[in-house]
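Undergrad: show me the folded form of this:
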Amino acid sequence: MSNKVILIVLDGLAYNTAEQCMGFLQGLNAQGATTLYKLQCELPSKSRPLYETILTGVTPVLSGIVHNDVNRNSNQQSVFSLARKAELTTAAAAFHWFSELYNRSPYNAARDRHTEDLEQLIQHGCFYHGDHYPDSYVYLDAESLRRRHNPDFMLIHPMNIDNAGHHEGVDSSHYRNTVRNSDGELSKYLPTWIDEGYQVRRFSR
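TA: The predicted structure is shown next:
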């Protein structure tokens, strides 16, 4: 089995909505190609603290990343730091808070949006700084990074689901359709990633 991993964090995705609206992923699960787990969220349930928890396993009250305005590098051991210690290649197509947590803080778009720096924890990055940045672009950015760098660990983090929930509510048709769109985008890439030997892990936040 390959040790290469792609971690996809679908920000703001409700478990029940995923069950109802992500037909492709549910189809994979029904065929036994994937495994579905329901996890208890750490508190506070805010974006930056939980990004740190997902990547380090450390709860917000212990990491010190307790709200979205804590703008500094992580001081915890993360998946990225472990990968780099093992001389593995890392990449991310993600919101710029990940760049601030694991590369440089504060984020400077002109310097950091496109990162190619072998000395950083996230060596190859395509970071965005607007919640409305299309999910389709995030997946395309990720695939471009994968093809160019063949990373051992890659993070993919789209934000349109979370953005739809904040603007229209989780019971809205806009929110559900945004979830369906993300599922459709995943259906374009997941088969190739699996065929290429990647283990794919998905988290809903």
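Undergrad: contacts and neighbour counts: CA atoms only from here.
TA: OK.
Undergrad: stretch 165-178: end-to-end distance?
TA: 9 Å (C-alpha to C-alpha, to the nearest Å).
Undergrad: buried sites along that stretch?
TA: Going by neighbour count (16 or more other C-alpha atoms under 10 Å), the buried part of stretch 165-178 is 165, 170, 174-176, 178.
Undergrad: ok, these vs Arg148, which is closest?
TA: Closest approach between those and Arg148, by C-alpha to C-alpha: Thr178, at 28.5 Å.
Undergrad: what's next to the helix or strand harbouring the closest one, contact-wise?
TA: Using DSSP states H and E, Thr178 sits within helix 173-195. With C-alpha atoms under 8 Å, 6 or more residues apart in numbering as the test, helix 173-195 has contacts from 13, 17-18, 21-25, 135-136, 139, 143, 160-161, 164-165, 168-170, 200.
Undergrad: list buried residues within the residues you listed.
TA: In those, the ones that pass as buried (16+ other C-alpha under 10 Å) are 13, 18, 21-22, 24-25, 135-136, 139, 143, 160-161, 164-165, 170.
Undergrad: which pair of those spans the longest distance?
TA: Within the buried ones among the contacts of helix 173-195, Glu143 and Val170 form the most distant pair, 28.6 Å apart (C-alpha to C-alpha).
Undergrad: stretch 15-34: how far from the chain's middle?
TA: Centroid separation between stretch 15-34 and its chain, computed with C-alpha atoms, centre = their mean, to the nearest Å, is 18 Å.
Undergrad: gap between the two ends of it?
TA: 16 Å.
Undergrad: then stretch 55-74?
TA: Stretch 55-74: ends 10 Å apart by C-alpha to C-alpha.
Undergrad: if we look at it, which residues are touching it?
TA: Contacts for stretch 55-74 (C-alpha under 8 Å, 6+ apart): 42-44, 46-50, 52-53, 75-80, 100-106.
Undergrad: give me that answer again for 6 Å
TA: Outside stretch 55-74, the residues that touch it by C-alpha atoms under 6 Å, 6 or more residues apart in numbering are 48-49, 53, 77-79, 100-102, 105.
Undergrad: here's the other one to compare against:
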Amino acid sequence: MLNKVITIVVDGMRYDKGIEALGFIQHLVETNQAALYKVKSELPSLSRPLYEVLLTGTPASMNGITSNLAVRLSSQKSIFHLTQENGLRNATASYYWVSELYNRAPFNYIEDRHQHDESKPIQHGSFYWDDDYPDSHVIMDAEALRKKYDPHFLYIHPMGVDVKGENFGSESKEYREQILKVASLLAQLLPTWISEGYHILITSDHGMSETGNHGGITDGERDVPLFVISPKVEPGVYSEVVPQLAIAPLMCELLNIEPSNKMISYRLPGLKENSIV
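TA: Sure thing, here's the model as predicted:
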């Protein structure tokens, strides 16, 4: 069994709209090939703090990334650090804030657009800074990195759903259409990734309110989906709400590496016994 993980974070995709529009992924759930969970995001329900939550498994009160204005390197060990320290390769196609958290801050638009340095926490990175950089480009940037560098951990972060949500609100045609576009893009690649034995996680950092906001405590802003496609996880729809802090240690388990000592101990419902191989 491969210990390789692809994590897709669809920025700003709330739970109810995500599960309605991700048609092929829901097909995998219905045919017992994937698991579906509801995740309750940490607070504040903002992007930069939740990138840190997803990748380090630590809350804002511990890591200090308390707002989108916290432009500095993380003080915590991320999945990028842990894979690099364990001799594994990693790569990402992400918004530039991810680079600022783990490689260098502030971001240099010329020097940091493409990064390839295996001594850094993020070893292979393709970063964008325009919020409307097409999701299709982000996902294919990531696929190019996967094919060229064969990373054990690939992190993919498209922004289009968040942009449509903030511009038009979560009840808009534009917001739903953007989720459908992401669903179509992923449907082209998921069969290949599955056939090649990857563990695949699809989730979001935060949701979106009807008025196009996030950062607060409402369910629309905090509830996001988590789809897991993995031979280590029993397929099905699970009712237990998963804390967002559990995603980083789950990725460690799927990668067969030890989590950091700051990550919580949590066993995902459906995770098979003796799953580390």
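Undergrad: if we can go back for a sec, now, which of the contacts of helix 173-195 of structure 1 lie within helices?
TA: Under the assignment DSSP state H, the contacts of helix 173-195 of structure 1 contribute 17-18, 21, 23-25, 135-136, 139, 143, 160-161, 164-165, 168 to helices.
Undergrad: ok, so of the contacts of stretch 55-74 of structure 1, who is nearest Gly32 of structure 1?
TA: Val79 (26.9 Å).
Undergrad: who are the contact partners of that closest one?
TA: By C-alpha under 6 Å, 6+ apart, the contact set of Val79 of structure 1 is Leu55.
Undergrad: one more pass at 7 Å, please.
TA: 55-56 (C-alpha atoms under 7 Å, 6 or more residues apart in numbering).
Undergrad: likewise for Leu7 of structure 1?
TA: 154-156, 200-202.
Undergrad: which of those still touch in structure 2?
TA: With both residues aligned by TM-score structural alignment, their matches' C-alpha atoms under 7 Å, the contacts of these that structure 2 also has are 154-156, 200-202.
Undergrad: top of the residues you listed by neighbour count?
TA: Highest neighbour count within these, by other C-alpha atoms under 10 Å: Met154, with 26 neighbours.
Undergrad: that residue corresponds to which position in structure 2?
TA: Mapped onto structure 2 by TM-score structural alignment, Met154 of structure 1 lines up with Leu154.
Undergrad: now its match: which helix or strand?
TA: Using DSSP H and E, the element containing Leu154 of structure 2 is strand 153-156.
Undergrad: just Gln40 of structure 1 next, same as before
TA: Using DSSP H and E, no helix or strand contains Gln40 of structure 1.
Undergrad: then the one 10 residues further on?
TA: The secondary structure element spanning Leu50 of structure 1 is helix 47-56 (assigned by DSSP H and E).
Undergrad: tell me, that helix lands on which residues of structure 2?
TA: Going by TM-score structural alignment: helix 47-56 of structure 1 matches residues 47-56.
Undergrad: check the mean deviation of the matching stretch from structure 1.
TA: With mean C-alpha distance after the TM-score superposition for structure 1, stretch 47-56 of structure 2 departs from structure 1 by a mean of 0.3 Å once superposed.
Undergrad: that stretch: which residues count as buried?
TA: 47-56.
Undergrad: what residues are up against the nearest residue to Lys120 of structure 2 once chain neighbours are set aside?
TA: Nearest non-adjacent residue to Lys120 of structure 2, counting by C-alpha to C-alpha, 6 or more residues apart in numbering: Asn103, 6.5 Å away. Going by C-alpha under 7 Å, 6+ apart, Asn103 of structure 2 touches 120-122.
Undergrad: look up how far Thr92 of structure 2 lies from Asn103 of structure 2.
TA: 12 Å.
Undergrad: closest one of the buried ones among the contacts of helix 173-195 of structure 1 to Lys38 of structure 1?
TA: Nearest to Lys38 of structure 1 among those, with distances taken as C-alpha to C-alpha, is Ala18, at 11.2 Å.
Undergrad: for the nearest residue to that closest one once chain neighbours are set aside, give its distance to Ser204 of structure 1.
TA: Excluding its sequence neighbours, the residue lying closest to Ala18 of structure 1 (C-alpha to C-alpha, 6+ apart) is Val179, at 7.2 Å. For Val179 of structure 1, the distance to Ser204 of structure 1 equals 11 Å [C-alpha to C-alpha].
Undergrad: which of the two has more neighbours?
TA: Val179 (25 against 15).
Undergrad: where's that one relative to Asp131 of structure 1, distance?
TA: 15 Å.
Undergrad: now do Leu25 of structure 1
TA: Applying C-alpha to C-alpha to Leu25 of structure 1 and Asp131 of structure 1 gives a distance of 24 Å.
Undergrad: now for Arg113 of structure 2: which residues touch it?
TA: Per C-alpha under 7 Å, 6+ apart, neighbours of Arg113 of structure 2: 126-128.
Undergrad: now do the SS call for Ser67 of structure 2.
TA: On the three-state scheme (DSSP: H, G, I helix; E, B strand; the rest coil), Ser67 of structure 2 is labelled coil.
Undergrad: distance check, the residue nearest the centre of structure 2 against Tyr155 of structure 2.
TA: With distances taken as C-alpha atoms, centre = their mean, the residue of structure 2 nearest its centroid is Val9 (3.0 Å). Taking C-alpha to C-alpha as the measure, Val9 of structure 2 falls 8 Å from Tyr155 of structure 2.
Undergrad: I'd guessed His81 of structure 2 sits against Gln123; true?
TA: No: applying C-alpha atoms under 7 Å as the test, His81 of structure 2 and Gln123 come out as separate, 9.5 Å apart.
Undergrad: so which strand or helix has Asn73 of structure 1?
TA: Going by DSSP H and E, Asn73 of structure 1 is not in any helix or strand.
Undergrad: ok, now how distant is it from Ser105 of structure 1?
TA: 6 Å.
Undergrad: grab the nearest non-local neighbour of Asp223 of structure 2.
TA: In space, Asp223 of structure 2 is closest to Lys40, 4.9 Å off (C-alpha to C-alpha, 6+ apart).
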